[in-house]
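Trainee: Predicted model, plus sequence, below.
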Amino acid sequence: MIDYRVRFAVDDTVLSTLHAIAFGSVVELQPWSARLERHALTWVGAFSNDQLVGFVQVCWDGGAHAFVLDTAVHPDHGRQGIGRRLVLAAADEAKAAGCEWLHVDYEPHLADFYVRACGFTPTEAALLKLR
């Protein structure tokens, strides 16, 4: 059974570890808690037996636009609909906050997930690498 929690108390080590495992990178401790409190409209965690197994955050412009970031599910819990439920819960939270639009940028291999599974409409966007 997966429990979904909105704006849960974030443990920086636990979330840094989940993020690294989900994205196949080296664990680097990040100041998630402070960053989320300062910049995020909301965030949602998926918990199995009180262990964080999925995460998504929503940042916003303070008005009509919100942005999905850092969707992550532990590989041991993949292909169970957790990512989809996280994104849909995040969308519900953004809507409840008065946002009109929810944006997401994704790599091509994730198009099926965001478009088919989560209901996003594909649009063109551009990216400028700053570092």
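Mentor: Structure received. Computed from a predicted model, the values in this text were never measured in an experiment. Numbers count the residues shown, from 1 in each chain.
Trainee: From here on, just use CA atoms for contacts and neighbour counts.
Mentor: Fine.
Trainee: Return the residues in contact with the most centrally placed residue in the chain.
Mentor: In the chain, the centroid-proximal residue (Cα atoms, centre = their mean) is residue 56; its distance is 1.8 Å. Residue 56 makes contacts with 43-45, 68-72, 86-87, 90, as judged by Cα atoms under 8 Å, 6 or more residues apart in numbering.
Trainee: Same question for residue 94.
Mentor: 41-42, 58, 66, 102.
Trainee: take a look at this one as well, against the first:
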Amino acid sequence: MELKVRFPVDDQVLSTLHALAFGSAAGDVQPWAARLERHALTWVGAFDNEQLIGFVQVCWDGGAHAFVLDTAVHPDHGRRGIGRLLVARAADEARAAGCEWLHVDYEPHLTDFYVGACGFSPTDAALLRLRG
């Protein structure tokens, strides 16, 4: 397994991985490459024999705060530490860019992953749904 930072993104491949990792039906291809170039500080992919098996992106405010988004590992490769390695590399990249804080929002069932495995401190947060 190899980690690659800011790798060239294939929208179809990443859309499929995202759908599989989040348990949703493969549907529309999302414009990942354009979004990442425009909004992300960095992104990291995990590859097994050139096949994308994991992904995470880091967005930021242009200053001290960065945000982990879309941590995804192909279900066939889960429970092997790939997600933890992706988040650790993303944290290293954010640190190297001068960020002071790395934030992540997660659902309760992911507490052991983000707090336990990845070392985040739990905090209170709030969410406002804007559509739907």
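Mentor: Nice, I can see it. Note that this is a predicted model, so its numbers are computed, not measured.
Trainee: re the thing from before, and the residue nearest to the centre of the first structure, what element?
Mentor: Assigned by DSSP states H and E, residue 56 of the first structure belongs to strand 51-60.
Trainee: What lies in contact with the helix or strand following that strand?
Mentor: Next in sequence after strand 51-60 of the first structure, counting helices and strands by DSSP H and E, comes strand 65-73. Here strand 65-73 of the first structure makes contact (Cα under 8 Å, 6+ apart) with 18-19, 22-23, 41, 53-60, 82-83, 86-87, 90, 94, 99-105.
Trainee: Kindly reformat the contacts of residue 94 of the first structure as TSV and extend each row with distance to residue 6 of the first structure and neighbour count.
Mentor: Shown next, in TSV, are these (distance: Cα to Cα, whole Å; neighbours: other Cα atoms under 10 Å):
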residue	distance to residue 6 of the first structure	neighbour count
41	11	20
42	7	22
58	11	25
66	16	26
102	17	18
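Trainee: Find the pair from these with maximum spatial separation.
Mentor: Largest separation among those by Cα to Cα: 42 and 102, giving 12.6 Å.
Trainee: ok so, going back, tell me which of the contacts of residue 94 of the first structure is nearest to residue 14 of the first structure?
Mentor: Nearest to residue 14 of the first structure out of these is residue 42 (Cα to Cα; 17.9 Å).
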